[in-house]
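Participant: take this sequence and fold it.
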Amino acid sequence: MAGSTVSGIGSNIDTQAIVKSLVDAERVPKQTQINTQSLKATTTLSSIGKIQAALDAFRGALTSMGTDSSFTGLTGSSSNEKVATMTAGNGASNGSFSLVVSQLASASKISTKTFAGGASSVVNSGTTPTTLTISQSGKNYDLSVPAGATLQQVRDSINSQFSTSGLSANVLTDSTGSRLVLTSTNMGVGSDITLSGNSGIDVGATVVEVPKNAKYTIDGSIALESKSNTISEAVSGVSIKLLSVSPKDATTGDFTPTTIAVSTNSPVIKSGVKGFIDTYNALVKAISAETKVTMGADGTPTAGALTGDASMRTLMSSIRNELNSMSGSGTLKSLAQFGVSTDSTTGLLTLDDKKWDKAVATNAADINSIFSGDNGLLKRLTNATEGYAKSSTGTLAERSKTLSDTLTDLAKQQASLDERMTLLTTSLSAKYTAMDSLVAKLRAQSDSIMTTLNALNNPKDS
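Facilitator: Take a look at the predicted model:
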C-alpha cells in the first residue's frame, strides 16, 4: 500500500493501520449517534435541574410571603417598650389600644435541701441506683440516680434528658453548701414542679417560686390573664410580649397605661411588592437562560438546551395568566393598577414609582387582598406551578428521570459498542496476522525456488 507504514513481517504492509481503519469505519456511525444523544441529554438534564431549582426557590418565596406580613404594610409600636413590645401579623388592622400590666407570668421553681459538701456531694451513697421523680402538669419524669452520683451529675442528667420537656436544673452554692434548683420554662398557674421518689433528694425540698399567670387589661376592660408573657389571642393579628409590670403614677398610685398602635406603613408594602417582583424575575431569567437563542460573535445563532420546549412555554403561560388575572376585594384588583408592568422583550416585571405612589396613597389595603387568601395571587401561583414542581411526580421531575434513564441506556450502548469493537479488532488482527505469516512462507518458498533456478542457470565450470 503506497504511503503506509511497514509493520507486517512477511508482507511489509501496515496491517495495524488497516485493522484500525476497518474498526473505525464500523465504530464511527454508532459512536457519533451515542455522542450526540449523550450531549443533548446531559445538556437538557442540566437545564431542567437549573429550572427546577429556580422554581423551588420561587415557590419557597411565595410560601414565606404568605406566612409573614409582607403585603399588609402594618407595623406595630409601643409607647413603652420596657413594658411591652408588639408585632403585627396577618389579620391585624389599623388601630391603637391601652395596655396595663399588673403581673407577669412566672414559672415554678423548687430547691432541694443544702448539701454541705458542695456540688460534689454524693447524693446516692448506696450500691444500687435510686429514682428521682420530677412531676409537672400531670406528667412524671423519672431520673435514675446511679450509685455514687454527685449533685452536679444529677444536675447534668436533668438538663440532658428533660430540657426538651421544659425543665432545667442549676446548682447554687454559698457558704453553707450547694443546693439543686429546678425551674420550668412552662409558666402559669397549675405548672408547679414537685419532687418524689426514693433518691432522698426530694426530702426537705422547698418552693422558691409559685407559678403565676400574667395579669393585664386592654382599654380598661375586665382583668385578663395569660399563662405566658407572650399574648397572641387578645387582639386579632397582634402578638404582644409582656416585659415588665406597668409603672405607677407617683401622685395617684395608678398604673400608667402603655399605648400599643397598629398603623399602615407604605414603604413596608412597597418592599413586599418589590420582593415579589425580584422573586418572579429570578424565575423568568432562569427559564429564559435555558430557552433563548443567542447570537455568536460571527452572527451564528445558538439555541438553548430548551429552546422551543413546549413544557417551558406552558409553564410560563400558566404563571403569566395568574399574574394578569384580577383578584382581591378592594377597588384596585390587579398589580398593573399599582404600576407593575411586564417588559414586552424580556418578560420581566418593573415598578413605576409614580404610579405606585399615587395608587397606594388611597388604596394601600387593596395590595394585601390581591396577594393573600385562598384566591390571592400567592396561592394561585403556587397552585399553577404545583404540577411542575412535585418532587417525584412533577413534570420536571419526570423529565429528569427520563433523561437520566436515557443516559444510563447510552452508557450501556457505549459499553456494548466498546466490547464489540474490541472483539472486531481481535478478530481482524488475527486474520491479518495469519495472512502476513502466509505471505512470509510464500515469500520464503519463492526465494528458495529462485535460488535453485539461479543455480541451474549458472552451472559451475567442471
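
Participant: alpha carbons only for contacts and neighbour counts from here, please
Facilitator: OK.

Participant: the stretch 351-462 of the chain: helices as residue ranges?
Facilitator: 353-371, 377-389, 395-457 (DSSP state H, counting those that start in this stretch).

Participant: got the contact list for the shortest one?
Facilitator: Under the contact criterion CA atoms under 8 Å, 6 or more residues apart in numbering, helix 377-389 has outside partners 52, 55-56, 59, 62-63, 65-66, 315, 318-319, 322-323, 327, 370-374, 393-397.

Participant: filter the residues you listed to the buried ones?
Facilitator: 52, 55-56, 59, 62, 65-66, 315, 318-319, 322-323, 327, 370-372, 395-397 (16 or more other CA atoms under 10 Å).

Participant: the stretch 101-250 of the chain: strands as residue ranges?
Facilitator: 107-111, 130-136, 139-145, 167-174, 177-187, 193-197, 206-209, 214-218, 224-226, 230-235, 238-242 (DSSP state E, counting those that start in this stretch).

Participant: mean neighbour count and distance to residue 457 for these - can I get that in a markdown table?
Facilitator: As requested, the strands of the stretch 101-250 of the chain are arranged in a markdown table below (neighbours: other CA atoms under 10 Å; distance: least, CA to CA, whole Å):
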| stretch | mean neighbour count | distance to residue 457 |
| --- | --- | --- |
| strand 107-111 | 23 | 130 |
| strand 130-136 | 19 | 123 |
| strand 139-145 | 17 | 119 |
| strand 167-174 | 18 | 121 |
| strand 177-187 | 21 | 124 |
| strand 193-197 | 20 | 128 |
| strand 206-209 | 15 | 135 |
| strand 214-218 | 20 | 135 |
| strand 224-226 | 18 | 133 |
| strand 230-235 | 15 | 126 |
| strand 238-242 | 21 | 125 |
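
Participant: another one to check against the first:
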Amino acid sequence: MPSVSSSITTALGIGSGIDTGSLVTSLVAAVRDPKEQVITNRQSLTTARISALASASSSLDTFADALSSLLSGTGYAGTPASNDPSIANVSLLPGGVPKGLPAQLEVRQLATARTLASTPVSGATAATVVGEGELTLTVGGQSATITIGSANNSYTGLAAAINGAGLGVTASVVTDTQGTRLVMKGATGAANDFSLTSVSGDDLADFAWAGTDSATMVSMAAPQNAIIKIDGVEQHYASNTVDTAIANLRIDLNKAAPGTTVTLATSEPTTTMRDLMVEFVEAYNTLMKGLNTATATGADSTSSGVLNGEASIRDMRRQLATMTSTSLTATGSYKTLSDLGIATNRDGTLKLDTDILDKAIAADPSAVVQMLNPAVSSTTNPGLAGMMDAVRDKIQQKDGSLAIATSKYKDLAEKLTEQLEKLDTQMTNYEAQLTTVYSKMETRLTALKATQSYLEQQIEIWNNSDS
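Facilitator: Sure, this is the predicted structure:
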C-alpha cells in the first residue's frame, strides 16, 4: 500500500526531473511549426511563380531579339549583284544592309593615275649610275627631297628613294629589249597628280618632270577622277573602288561604258528564307514547350506546373497563337505564315509543311521575302520581326496580364514576409507567457515541497509513537 508521502510526490511531480525550459520550447514549437510551414510553403510557391513569370518574359525577349538580329543580318537581305560585272561589280560592306537597291549605274569614266617613264637607255642595267644630286617630289601640297649620293647612285637607288618618300608615288626599274628606264606611278584621281623637279645635279635633271614632256621624261597617262551616274545623279571619285555612293555597298569600277546602264540589285535569299522558317518554328516550339511545362496540370500539386491555372500565361499563349494568322503584308501572293505552310498543333506548338513553303518560294520568291523581311517595314508590312516585336510589346505592356500577375505575386510575397514576422512576434510573446506560468509553477512547487517535507517529518514521528 503506497504511503501518503509517495502519493503526494507522484501528484505534484516532485523529483520527476521535468525541464521546464525544454517544455516551453516544445509547446511553442507545437503551436508555431504548423503555421510557419503553411507560410513558408506559400512563400516558396510564390517565389517560384515570380521566377517562372520572369523566365517566361525573358524567354520571349530572347526569342524576339534573336529574330530581329537574325533578320537584320546580310544573310536574310539577299546578295547584291551586278548584271554586268565586266563594267562594275558589287559586294557587301560590313555594318548593315544596302538600301536603295535596285539602282541604275552608268560608268562614264574610270579613275586613272599619272604615269611617267624615262627614255630607255640601251645597254644600261638597274645598277647603272644616274648621277648624284637632289630632286623634289611634289604630290598635291606635300613635297619630299629625293637625294642621290654615292651610296645609292643607280636606277635601283633612285627608285628606292622615291618609294621611301611616302607620298604615294611608286617607282620601279624596267629593263627590256629597249634598255633600262625608270617608271613612276601616282595614286588615281586628279588631286593626286605629281611632279619631280631638279634641285641639283645635271645628270639627275634628266628624270625631272613638271607638267611638260622632255626628251628624257614622258607622261604615259594623266590622272583623272572616276565619273559615274547612279539613278541619273552624276558623282566623281578619286578611286575606282567606291564605297560611299550606296551605304554598305562596295562598287568596283572595271570598265568605262558611257551610255550603258548596269543594274545593281539584290538577289532573293530564298535558301536562307527557307532555313529561317525552319529555325523560327524550332525556336517558337522551344518557347511554347517551356510555357506548357510551367502550366501543366498534374495528378496533384507536386506534379503540376508552377504556373498551372495562371491566367497571364494563358493570355501569353493566346497572343503567340495569333501569329500564324496575322497578316504580315497587305499586298502580294502570300500574307500570313499559314500561307507558307505553318500550322498550330493542339499543344500550341507549330508545325511546318515544307512542301507548301517550297512551292511558295518557287512560285513567287519576291513575295515571300517581302512578306517575311521587307526592305522597309511599316504598319501594314511589319515583317516577321516586326510582328514578333508587336506581340512581345502587347504581352509585356505595363497594364497587361503578365505585369499584373507579377505585381500580384510580389505583393503576396511581401504579405507572407509580414505574416512570418508577425508569427515570430506572437511566438516570442507566447514563449514569454509560458515561461512566466512555469516560473510561477516552480515557485509553488518549491513551497509545496517544503510543506511535503514538514508532513513527512510529522508522519515519521507519528509512526514512531505508535511503535
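
Participant: closest one to residue 156 of structure 1 among the helices of the stretch 351-462 of structure 1?
Facilitator: Closest approach to residue 156 of structure 1 among the helices of the stretch 351-462 of structure 1 is made by helix 377-389 (46.4 Å; CA to CA).

Participant: by contact count, what packs against the one helix or strand residue 162 of structure 2 maps to?
Facilitator: Using DSSP states H and E, residue 162 of structure 2 sits in helix 155-163. Under the contact criterion of 3 or more CA pairs under 8 Å, 6 or more residues apart in numbering; DSSP states H and E, helix 155-163 of structure 2 touches strand 142-148, strand 170-176, strand 179-185.

Participant: how far out from the middle of the chain is it?
Facilitator: Centroid displacement of helix 155-163 of structure 2 relative to its chain, using CA atoms, centre = their mean, to the nearest Å, is 51 Å.

Participant: same question for stretch 304-324 of structure 2.
Facilitator: Worked out by CA atoms, centre = their mean, stretch 304-324 of structure 2 lies 27 Å from the chain centre.

Participant: same check on stretch 425-433 of structure 2?
Facilitator: On CA atoms, centre = their mean, the centre of stretch 425-433 of structure 2 falls 55 Å from that of its chain.

Participant: same question, stretch 19-26 of structure 2
Facilitator: 61 Å.

Participant: before we move on, the earlier item: can I get the helices and strands packed on helix 155-163 of structure 2 in JSON lines with distance to residue 424 of structure 2?
Facilitator: JSON lines is the format used below for those (distance: least, CA to CA, whole Å):
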{"stretch": "strand 142-148", "distance to residue 424 of structure 2": "86"}
{"stretch": "strand 170-176", "distance to residue 424 of structure 2": "88"}
{"stretch": "strand 179-185", "distance to residue 424 of structure 2": "91"}
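
Participant: quick revisit: now tabulate the helices of the stretch 351-462 of structure 1 in JSON lines and tack on distance to residue 39 of structure 1.
Facilitator: Formatted as JSON lines, those follow (distance: least, CA to CA, whole Å):
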{"stretch": "helix 353-371", "distance to residue 39 of structure 1": "42"}
{"stretch": "helix 377-389", "distance to residue 39 of structure 1": "24"}
{"stretch": "helix 395-457", "distance to residue 39 of structure 1": "9"}
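
Participant: and of the ones you listed, who's closest to residue 304 of structure 1?
Facilitator: Per CA to CA, nearest to residue 304 of structure 1 of these: helix 395-457, 16.6 Å.

Participant: please work out the angle formed by the directions of that closest one and helix 377-389.
Facilitator: 30 degrees (axes from the mean of the first three to the mean of the last three CA atoms, to 10 degrees).

Participant: picking that back up, of the helices and strands packed on helix 155-163 of structure 2, give the one that comes closest to residue 195 of structure 2.
Facilitator: strand 142-148 (9.4 Å).

Participant: quick check: buried residues in the closest one?
Facilitator: 143-148.
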